[in-house]
Each structure stands twice: as C-alpha cells, then as structure tokens.
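In: Structure of the sequence below:
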Amino acid sequence: MLSGSGAAAAGTAPWPALREELQIHPAGANRDGSPAWHICDPVRNLFFRIGWLEFEILQRWTAADAETIARQVGAATTLAPEPQDIAQFQGFLARHQLLRAVRQKAPMPAWRWLLNNYLFVRIPLVRPAQLLARLLPWLSWLFTRWFAGLSAAAALIGLVLAARQWDTVEANLRGALSWEGVLGFAGALIFSKLLHEVGHALVSTRHGVRVGHMGVALLVMWPMAYTDTGESWKLERSRHRFAIASAGIASELVLAAWCTFFWAFLPDGDLRNALFFLATTAWVLTLLVNASPFMRFDGYYMLTDALDFPGLHERAGQQARRCLRHWLLGLNEPVPETLSAGFRRFLIAFAFATWIYRLVLFVGIAVVVYHAFFKALGVLLFIVELGVFVGRPVFAELCVWRERRAEIPRRRRLGWLLALTAAALFVLVPWHAGISAAGVVKAGAEQPVYSPFAARLVSLDMTNGQAIAPGSELLTLDAPNQAEERDKARALATAYTRTARGALGLDDGPAAKLAVAEQLAVRWDAESRAREAELLRLRLVSTYAGQVRDVDPLVRAGTWVGPSQLVAMVVDGRRWRVEALVPERDRQRLSTTMPATVIVKGRTRKLEGRVVAIDNSPVKRLPHMLLAQDHGGPIALNPTLPKKDLRPAEAWFRVTVEGETDEPLSAVREVRVHFEGVRESLAHGWLDSALSVVIQQSGF
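Out: Next up is the predicted model:
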C-alpha cells in the first residue's frame, strides 16, 4: 500500500498526500533494462507504469518537500534528480487523480459527459471470474501445441480448397447482398465477437489475471462486446500480456480456420452457409479492424506488448510533436525520453500514421453520425464530431505554439508570417475567375429529314457525307391515295362548276340549283387545293448548306416511310452548339455574350464561342449519356431512379454556347468548357458552398 502525509511550509501550498488505497506492483524491466513498477488504482481499475526515479520519489513522498526528496534520492541512489523533476511527477499524479484532493472536484455536467463519451459507452453486464476458473481446466486442450498445429493445417487446407472453388465463393458473396445474407453476417458477427471476448477472458484467467467484468460497449451507438482485462498490467512479463491481447484475434482466426476447412467439404445447405458467414466475418473483420494498431483495439495492445513500450500512442505523440515543432517552428525541445535513433524515427512515423488514420476515421464516423439521425441533428452532431475529435487537438497544439511564440527564431517567424500572408491573399483576394464545366458539342444547325405523313419513296439520291446546297431536293416521295383524292376533288369541282353554269338556262328554280352547285364546286375546289398542298409537303428540300449524315440503310426506292421514321440528317458542322452544365454557384458568375473556350475530347484544336443562354432551373435530364458516370462521364446519376432517365444526382444548370469553325464537327463529342466568370475569392466560394449544404441538409 502507498500512503503519504506532509506538512506545509509557511506561506506555501500544502504538500498533497497520496490516496491511501493505491497499490504498487513490480512490472519487470523497461526496454533499457531499468526496473519498472505499476501504480494500481483499484477503485477505477487503472494501472500507471512508472520508472526507477518515480518509484524512489514515492518511497520518500512523506518528506513533503521537493528539494528534500531530490536530495534524499540523490544521496541514496545513483540518480541525480532536480526539484523540478519532483514537481513534474507531482503534476502527473494530480492529472491522473492519484492524490487526495484538498477540494472536491466539481462533477462534470451531463452535457459535457455526453459530448465526450457518446461515441464510446461501456455497460458492464456480468462478472465471470468464478465461471472462467471452473471452465479453464476443461478447455486446457485449446492451449496445446498440437491443437495450434492442427488449426494452422486446417487453415491452410481450407484456404487452398476455397481458392480452387473461387466461383462458388463469389456466388456466395453475391448472395450475401440479400436480406438473408445481411442477417447471416449479423449473426456470424455476434457469434465471432462473443468468442473473441471469451478468448481474452480465458487467457487472462490462465495467466492469473482477474476478469473484472464483461459487457457491451456502444461504439457510435453500435453495440459490441468487451472484456475488462485491465489487471493484465500486473504481469511482469510482456509476452504474457501479449498473449492476453492477442487471444481475441487468435480465437477468431481459429474459428475462421476450422469453418473454412469444413465449408470446403460439406454439401450445400444451411450449415454450409452458416460456416461461410462465420469464416468470412472472422477472416475479414479480425484482420481489418482488430489488428489495427492505430486505435486502442487488440492490434495496439499487441504492438505495445511486443515492443514492451506502454503508452505507445501518447509517447509516440510526444516524439512526433517535438519533431513537428522543430521542423515547423525551429524549437529545440529536450528529448522526452532516451531512445535509440532508429526507434525514435519509428515512433515518429507511427504517430503521423496514427494521426492520418484517425483523421480519416473520425471524418468517416462524422458522416455515419450525420446519416444516422434526422437532418438538423445530423448536421449538429457532424460539426460536434469534427470539432471535438479533430478540431480540439489541433487547437490545443496551436495554443502551445502561441504560448511559445517568443521562443521561435526571428527568421522562422518572418518566414511563417510571409507564408500566412501569401495564403491569406491566395484565399481572400478575388482573383479566381476561371470556371470549368463539362458538356457535349453538337452541330449548331441540324435538319432531320422526315416524311410529313405516310408516303412511298420514289428515289433517294442522298449518301452519307454528301454536300448539300441550300434549296436542294432531298427526297422524292409519292402518296398515291393523296393524288387520287386530289384528282377526284378536281373532277368534282369541275363538274359542279359546269352544273352551276347550266343552271342559269333553266326556267324552273334556277336560283336554288345555282346556289347548291356553286357551294359544291367551292367545297371540292378547296379540297383539291388542300390535297395539292399536302402533296407539295412531300417535296423535301434543305434549308441550309451542310452534309448528309445518318442515312437509314433500310430505306430505298419503293419503301413506305412513316412520319416518325428518321430518314437522314442534314448537318451544318461549321456551326456548333455546346450544352455545358455548371453548379448554381458558378451559374451566378456567368452572363450571356460572355466568351467561352471549348476543348473537344480527342482533339487538340480549341473552339472559341460565346454564351447565348443560361437556364434558370436545373436540368431534369442530362443533355447526353456521354456526361453520365455510368458511360464514362463526370456527372453522377441519381441512384434512386432508373439509369435510362439520366437524372443527375445534384443540381446542374445548362449553359448554351455557340460558335463557328472552319473544320466541320463529325459527331457528338464530350467537351470541357472554360469561362472567364466574375472574379471571386476562394474563401467566398467555400463559404457559399458550406452554407448551401448546411441550409439544404438541415431542412431549415
């Protein structure tokens, strides 16, 4: 037991006493061979590793004075501590609540506790120490070499046989995308993770470590089992702690090995499907999640025990922060601890990898949290997540830089001032005018050749690529029924005209017969002219000069064509039109008559044109399938609608650009259009985008 008391000198703060319930245990040796101990806090079930100097300080804590303790340690050992070393260790004890506080610490507000802990909450359920002690003798064969060898052989044989049945594996994976597959993976995940925690508990009990409790932890509101193996720090040998830390992964790998082995031999059925789910879940999640050393999962503790370097994240972070401050600010801080140059470089690289990994992970968690709740709360939690777990550590480091700004060399400060000024000018000055947009280019003038109504083709003299002059006849069509009706109407009109003339010489009722004959003559004459006008519509001529394209190969003399059948196209390729799509923010910076540069995909020559129209509402359908991502384009389609609808996932506005070129365009092509819009700063654009996303997604 550790205990301490002290008297305060006059006019100074009272010397703090150690908590009476603290315990100290030997912890083997450090990497440099020096002895180590663990301070055990039985109330919180926490352990803190200390070295020889800290142990000697604790042995003389009752001296109640930093200078006295430093002098006594120096006289009794080969150590040479300074009073500030005792003061630093006192701060360590105070930060970790190992001292008896003179004043009771105010309880943390509920909102602050929820803010710090809503991502990870532990709920203890059982205390399995006695049950594990009874089970261990019955399961001792699991820890034998022959079982490990058999499991390794089963894994090798199973993987080889699975590779030879890879088509079956792929079929099972595709079938797992159904609701039955999701439920199967969920059940396999629960079973494998329970076995994972039982493995930790059994190995802990085997090495004499008491398992305090087992329960459920909520990780981003997702339940997962956990086992309290905190007392493993009592073990002096790091290989024993490594065995406990790796027991969960080993259990899942053994499960995966035997499931893969039996799956390769069993016939199709529910049992084989269950083994497939268990094997896949154990192989994938164990290697991707639990084996990661960048979070405090099994992989981290395994690496810590393998290196025999407790507090790996914190100590590596200290080395990386010192290195970062030296690189960026020119600060020459004392080395946090004595390590070899190679191991120090490893710790620095590991710390930077951990920071990058956590940045990606926390951003991903923020996105998950955003989608897990309704919009307003999702946006709020997204901001809180990034602010607490990404912004707060960065802000804390910046505060340290600010406090130590007087230590930064003048040349380094001047360099950073110039760099920040340049960055501010780059972001705040409205120099950015360029707008780039995706689009498609088409011929500016296109004349589709259709028959106005059902007609028979008399002759077709057009061929693909043929040059057509304005007013040239394109097709010769004939409509026999229309011609017959026209001739019939002409004959009747002529007959009734003669009848009307003959009625003038009659004595009995000439006026009435004359009126009827004249009316019928006018009617049939009008129908004759109408039929003639319809037949004149069959004479199709070009309205402008161009080239013939897309002639229907099935159309030839004597065939009938309908009004919906495209016979050919007459295209003036020297005039072109581009339909480009821009987001709303860029649309506001554009105006008509603005020049535009068009770069056609696959061509080196640029096209110069002008904006002729800007839509005020977003497009409902892409101008061409070439712009869709599913066809190699840059614009994503709405995943909730059929692909054939070409409905974009976001709001895009059409900008029409027209121009002329000496070299005719031969087909519809994908292009990239560059505009010189109204100048805007990058900060303004970023702010507009952020506000639009917040307003749109929050539902305000």
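
In: Going by C-alpha atoms from here, please, whenever you check contacts or count neighbours.
Out: Will do.

In: Moving C-terminal from the helix or strand harbouring Leu377, which element do we reach first?
Out: In this structure, Leu377 sits in helix 375-386 according to DSSP states H and E. Past helix 375-386, further along toward the C-terminus, the next helix or strand under DSSP H and E is helix 392-403.

In: One more sequence to fold, the one below, so I can look at both together:
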Amino acid sequence: MTSALFSSSWYRVADLKPRLRRQARLVQHTYREQRWYVMQDLASGRVLRFNPSAYRVLALMDGVRTLDEIWRHACINLGDEAPTQDEILGLLTQLHQANVLLTDRKPDLGELAERGARLKKTRLKQYLANPLSLKLPLFDPDPLVGAITRQVPPAAWKGILLAWMLLILVGAVLVGMHWDELTADITARVFTGDNILILALLYPLLKAFHEFGHALAVKALGGRCREMGLMFLVFIPVPYVDASESVTLPSKWQRMLIGAAGMIAELGLAAIAVWLWTGVSGGVTKAVLHQVVILAGVTTLVFNANPLLRFDGYYILSDALEIPNLSQRANRYVGYLCRRYLFRTEAQPPLHLTAREPAWLVAFALGSVIYRTVVTVSIIVLVAGQFFVFGVLLALWAAYGLAVQPLVKFVRFVARDPALEGHRRKAGGVSLALAAVLAGFIAFVPVADWTMVEGVIWMPEQSRIRVPATCFGDRILARPGEPVAAGQPLFSCTEPELDAQLAQAEALVQEQEARLALASTAERVQMQMVRSELAHQRQRLADLAARRGDLVVRSPHAGRFDIESPGDFTGRHLPRGEQVAYVLDPARYTLLAVVPQGRVDLVRHRAGKVEIRSAESLWDVLQAKVVREVPGASAELPSMALALQGGGQIGLDPEASAEGKAPRALEPLFQFELQFTGPVQPRYLGGRVHVRFSHSPAPLGEQWYRGLRQQFMKRFAV
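Out: Presented below is the predicted three-dimensional model:
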C-alpha cells in the first residue's frame, strides 16, 4: 500500500450505497501475464482500466452494501492486497467522473450540468488544441458498417482476410517486378501541377477507404464505431473514425488486427491499382493509378506504420508489448525517474511494472519527443517556405508547444507537486543547476562539426581521350580492354583536307628547293628571297606534319584502354574535342562531391579531414583531400547516381525532366573535386559515395544559429 490505511474524509462517504450504471461493461484483459479489467461506458465510449483488487471492490458495489461494508469485506478477503480508504475514494472519483456511478443519494443537478459543460469544453479543447491536427466530427458510421457486415457471414471473415492478404502479396510482387518503371523520374510524375491536383483529390478518398477498414474490423469483431469526421493535418482534410472501443476486446491479436485493418485495406487497394496500372497503356488513367500506388503504398508504410506517432503503428505496438496507454505510462515513468533519482525524493515506482517495461517506456518517451520535434519543425519549414504568414504563426505555436508549455508545466510541477513536499527547494536548485549546465554546454562547449554530402567517383580530364581535330576514324591501334603504356598509340584518324594540304606543302618545298638551286647562279638578292620562301614552306610543312602526327592519338599515361563503340570507329566523323576513349587507372580516379549553398563556406574555409564511404561498402573508409573547386554554383548534376532516382538525396527539377533537358537539381550546388590520398583506392567509376568534411569543433548553439540563419536566408531571403 502506498498511503495510510485510514482517511480523514472517510466519514463523508462511508454510508453511501454505490452501484454501477447498466451501461458500464467490464471485460477481462491479460497484460504480461497479469490480469486486468477494462470498463467501458456504452453511452460515452469512455474506457477505464482496473487491477484485480479494484475489480473485487467494484464487484461488491450492488447498491445494497455501504461503502464502509465494501471496504471491510475487501480487507478481510484481500489481506495485504486490500486497498486503503484513500484508494477507495480515488476509485469513486474515477467512476464519478466517468459517469458510471450511482448512489442512494439524490444527484446534484447543478453539478451534473457543470460536469456536462466541462466534458464538452474538454472535447472542444481536444479538437482545437493542435492547429496542425484539427478534428471535425461529422456522423455516426455504425449503421452503415453494420449494414455491410450483416451481409457477410461471421465464418467468412477469415477467408476474406486471407484472400486480401494474398492480394497484397501479389501486389508486392508486381511492384518488385516493375520497380524501375514505377520509380523512374518520380519527381516529374508526382510533383507537377496536374499530378499534385490528382493527389489532392485522391488523398481524402484513399484515407476514407483506410478508415472504413478500421470501422469494418471493429464491427466484425463485435464492437461499434461511434464517430467519423475530418481531421485537418497541416490544413489537409483527412477522414478519421473513432475505433477506441477496440480496447475492450479481450484478445490483443484482435486489437492489433483492428489497428492494422486500415493499412491492410489501403495496401490491398494499392495492389489492385498496380495490377491495373500494368495493363493500361497510358494517359490520365495510368497517371491516376500511379498516384494511387504512391499514396496508398508509400504513405501507409511511412506514416501510419510509424509507432512514434499516434497513428496505427502506435496502437499496434502498444498491444504487441501489452502496455496499454503506452505514451501516458511512459511519461509517468520518466516523471517517477526524475523524482526518484534527480530530486532524491521517496517516490514510489508505478505499480505493476514488469522487468522489461521500464526499458520500453524510457525508449518510447525519448524517441517520441525527438521524433515529434523533428516532424513539427520539418512541417513548419515546409509550410513557411510556401506561406510565410502561416509559417510564422506555426513557428510561434511550435515554440510555445515545444518549449514554453513544457517549461510552465515543469515549474508548476516543482512548485505544487505534493510528492516534492519537503524537497521543493532542493528540486528547484537542482533544476536551475541542470538548466545552467545545459545552457553552458550548448553555448560554450565545442563539439564535433561536419558536413555530410554525396559524391560520385570521377575520371580525371587527362584520362579522357579526345580527338585533337575534326577528322574521320581510321584504325584502332591498341586492343580495347587491355593495358597500355604511356605514349603508346591508341588509334589513328584521317583528315582528307589535311592530307591534301600536306601533299601541297611537300610539292611547294620541292619547288622552292629547285628554285634555290637555280638562284645560286643569279643575283644575291633573288637567292635570299628564295631562301626565305623555302624556310616558310618548310615550317608550314613541319606544322602540317605535326598536325598529321597528332591524328595518331597516344595514351597520356599507363592504364586500361577502353573505347566507345569500337565496331563503328572506322569511317566515323569525329568533331574536334569529342571524347571517344578512356585510359582507366584507379590510382588517378578523383571524386566529384556536390555541396549545398548553405554549407559551401564551411567546406571552403574550414574543411579538415575528409572521409569517404562507398554506398555499396559503408565499412570501408577512404581518405581524400580537396584539389579543385568549380567557382560558381550550378544546377546541373554530374551524375544521375546523385539524384533520388539513382538512390541519392538530390531532387530533380521536374520541369527540366518534362522538357527533355539534361537533369537539373532543384537548387544550385557547388562542385568540389577531391583526390584520394590513402592506400585504398576506388575500383569502379560512377559509384555513389558519402563524403564527410570534418570542421573545427564549435558549440551547439553556434551550429544551431548558423543552420537557423541559413534556413531563414534560404526560405525567406532575410
């Protein structure tokens, strides 16, 4: 027992004869081999959970026994597990607030009216508390889903579920078979004006189908759905249903099935869409089916299945772990840890915790806070980039919700919590000290700072073999794919006009030599003129011969010779400067990294150690140094391996893709060429790598300020 056995207020309620209302339904649950009882108010849908001791007390509330008789009976039968009088009073308070308790005394009509108004106010506050998630109840879907479920025999539901799961499996196989076609140029096919309009029209319809999946599952398993409406997530209308009655089902597998029913329904719809998509030749229908696959497939797996958000994944995880009210219990347990170990009070741990529950509760509490913060900030940045006023309002709300409100609650907790009685000054001092240490750490302690970008293994310019002049391919003098030495002839070209000029120059030289022989008997002035002309013609002949010699292209260094389309080389017209072959030497490979504008100054002036990890082998670390920087920013990508379509992180401009232009990034990027310095060298060209530029350590406050300032400059030009 956590308090004294007797209560000073017991005399006020000892003679009450309590009983439960008829709309109160009790269901037995088992959590981690512990027995619990769930009570549901059938009128309001509100749910309460009780342990076996509380259930023994509830079972004695028959309207005949007084509360004092009930407590004494519990003390005799439960022994050390009997509740105290204060715990009985707390139980009565819960039942009274849930509106499931009746007594032999006349009800206070004023208090009932006040309670009803307070309940309406609480529900309204829940609907309006989060401007990013507003709820608008519309109707009761129970009659509709009831009419549907009555058409299906109860024994047929398992077969329907099995067939539906088989459909999802077939859809997954089809997606795997057509993965490249489905994901090719996805930005141009999804994020254009027409396709965004299709997305906006399809999204509410798909989510309505998702929510009806929940409603049908609840009804098929014997429950009821009392409310359906619209939830405005970042001002986007999304249907929702109230499936809270599922918590009364005794089997956790049934509850998990209801939680997954929406995702199962939506993934099945995605499977049907991808099957139809494979059979449609093109046009608007194919585009709509592609958007259905993206929405019903990707968004379901990325958002609904995430257990850190209060969506389907959260309730499935809660039932799988057998920890009901996972979020609230996690917050309460973290609060207990603060009281017990931070403020050193004699706080009692939450009751009925098993050995593994604390680890799950702490992990969920920390993970959900971090994830919600990241999601909220990301949404604000996204909205603010398009609508500045809304962005500012959301930023103010986020600052209040993420910083001000928790701080106010913490101060109120330290100032008023009864558990800190006698330790309040110590708790305040510890809190201030921790706040000061945290602020000092953020403001003054240097921590590691780095920039993470992506790059592609690149070939140096001297390894690219280009023709020195406009010519025609003649012969390949080295075997493609074989090693060559520096200076070894690779291929030769012909230029008929150059050959004609060379023959003409040879003839002119011979002519001038003959004239010089005749002029030796003539005047000295004439002989000097002939000699000058002969020297000019010989120099012209040497220049033409050198140009003719350049048409035999030689290897600039040792390596492996590779030529494009060797079978088509002979007779092919080659413009001056065209790249036709390579001499590949892994020791000469470089790396071309692309850096966003917000981090380019750090890479330019504060780049220290550079580490490179291949996307195919993250465990192998390569060393490199910056050798060259392209002076200006460019939106052109050096390789598609850096784009989202190639597995990278850079989004492409859909307008450039739609117009058939070269791939261009959505934002200008700076290119840096790096040379490998370590003993390990890359083997393959064109591979995508992760590049980490280490900078001199800086305090977190400075890093956050720099990032925030860059975001403001980028989004708002301020």
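
In: for the aligned partner of Ala395 of the second structure in the first structure, what are its contacts?
Out: Taking TM-score structural alignment as the criterion, the aligned counterpart of Ala395 of the second structure in the first structure is Ile383. Taking C-alpha atoms under 8 Å, 6 or more residues apart in numbering as the criterion, Ile383 of the first structure is in contact with Ala366.

In: State the distance from Ile383 of the first structure to Glu658 of the first structure.
Out: Distance of Ile383 of the first structure to Glu658 of the first structure, computed by C-alpha to C-alpha, to the nearest Å: 44 Å.

In: circling back to that earlier point, and the angle from the helix holding Leu377 of the first structure to helix 392-403?
Out: Interaxial angle of helix 375-386 of the first structure relative to helix 392-403 (axes from the mean of the first three to the mean of the last three C-alpha atoms, to 10 degrees): 50 degrees.

In: mind listing the helices for the stretch 1-150 of the second structure?
Out: Listed in chain order, the helices of the stretch 1-150 of the second structure (DSSP state H, counting those that start in this stretch) span residues 52-59, 67-78, 85-97, 109-128, 142-149.

In: and the residue nearest to Ala568 of the first structure when sequence neighbours are not counted, how many neighbours?
Out: Spatially, and ignoring its direct neighbours in sequence, Ala568 of the first structure is nearest to Val551 (4.2 Å; C-alpha to C-alpha, 6 or more residues apart in numbering). Residue neighbour count, defined by other C-alpha atoms under 10 Å, stands at 18 for Val551 of the first structure.

In: hang on, Val551 of the first structure in a helix?
Out: No: secondary structure assignment (DSSP: H, G, I helix; E, B strand; the rest coil) places Val551 of the first structure in coil, not in a helix.

In: can I assume Val619 of the first structure is in contact with Trp652?
Out: Yes: A contact is recorded between Val619 of the first structure and Trp652 when judged using C-alpha atoms under 8 Å, the distance being 6.1 Å.

In: and the two? which has more neighbours close in?
Out: Summary of the neighbour comparison: Val619 of the first structure and Trp652, criterion other C-alpha under 10 Å, with Trp652 having more neighbours (22 against 16).

In: State the distance from the more buried one to Glu484 of the first structure.
Out: Computed as C-alpha to C-alpha, the Trp652 of the first structure to Glu484 of the first structure distance reads 54 Å.

In: Can you report how many residues lie near the closest residue to Leu516 of the second structure other than its chain neighbours?
Out: Here the nearest residue to Leu516 of the second structure in space, its sequence neighbours aside, is Val530; by C-alpha to C-alpha, 6+ apart that works out to 5.8 Å. For Val530 of the second structure, the count of nearby residues is 20 (other C-alpha under 10 Å).

In: can you check Glu314 of the first structure too?
Out: By the criterion of other C-alpha under 10 Å, Glu314 of the first structure has 11 neighbours.

In: average distance between the host helix or strand of it and the second structure?
Out: Assignment of secondary structure by DSSP H and E places Glu314 of the first structure within helix 312-329. Compared with the second structure after the fit, helix 312-329 of the first structure shows a mean deviation of 4.3 Å (mean C-alpha distance after the TM-score superposition for the first structure).

In: For the equivalent of Arg706 of the second structure over in the first structure, which non-adjacent residue is spatially closest?
Out: Under the alignment defined by TM-score structural alignment, Arg706 of the second structure corresponds to Asp688 in the first structure. Beyond its immediate neighbours in the sequence, the residue positioned closest to Asp688 of the first structure (C-alpha to C-alpha, 6+ apart) is Arg585, lying 7.6 Å away.

In: mean deviation of the helix or strand hosting that neighbour from the second structure?
Out: Using DSSP H and E, the element containing Arg585 of the first structure is helix 584-587. Compared with the second structure after the fit, helix 584-587 of the first structure shows a mean deviation of 4.8 Å (mean C-alpha distance after the TM-score superposition for the first structure).

In: Who are the packing partners of that helix?
Out: Using 3 or more C-alpha pairs under 8 Å, 6 or more residues apart in numbering; DSSP states H and E as the contact definition, the elements that helix 584-587 of the first structure packs against are helix 682-698.

In: Need the single longest helix in the first structure, by residues.
Out: Of all segments of type helix in the first structure, defined using DSSP state H, the longest is helix 341-372.

In: Packing partners of that one?
Out: In terms of contacts (3+ C-alpha pairs under 8 Å, 6+ apart), helix 341-372 of the first structure is packed against helix 312-329, helix 375-386.

In: what's the mean deviation for the last one versus the second structure?
Out: Its aligned residues in the second structure lie a mean 4.4 Å from helix 375-386 of the first structure after superposition (mean C-alpha distance after the TM-score superposition for the first structure).

In: what angle sits between that helix and helix 682-698?
Out: Using the same axes, to 10 degrees, one finds that helix 375-386 of the first structure and helix 682-698 are set 130 degrees apart in direction.

In: Helix 341-372 and helix 375-386 of the first structure, what's the angle between them?
Out: Going by the same axes, to 10 degrees, helix 375-386 of the first structure makes 170 degrees with helix 341-372.

In: buried stuff in helix 375-386 of the first structure?
Out: By neighbour count on 16 or more other C-alpha atoms under 10 Å, the buried set for helix 375-386 of the first structure is Lys375, Ala376, Gly378, Val379, Leu381, Phe382, Glu385, Leu386.
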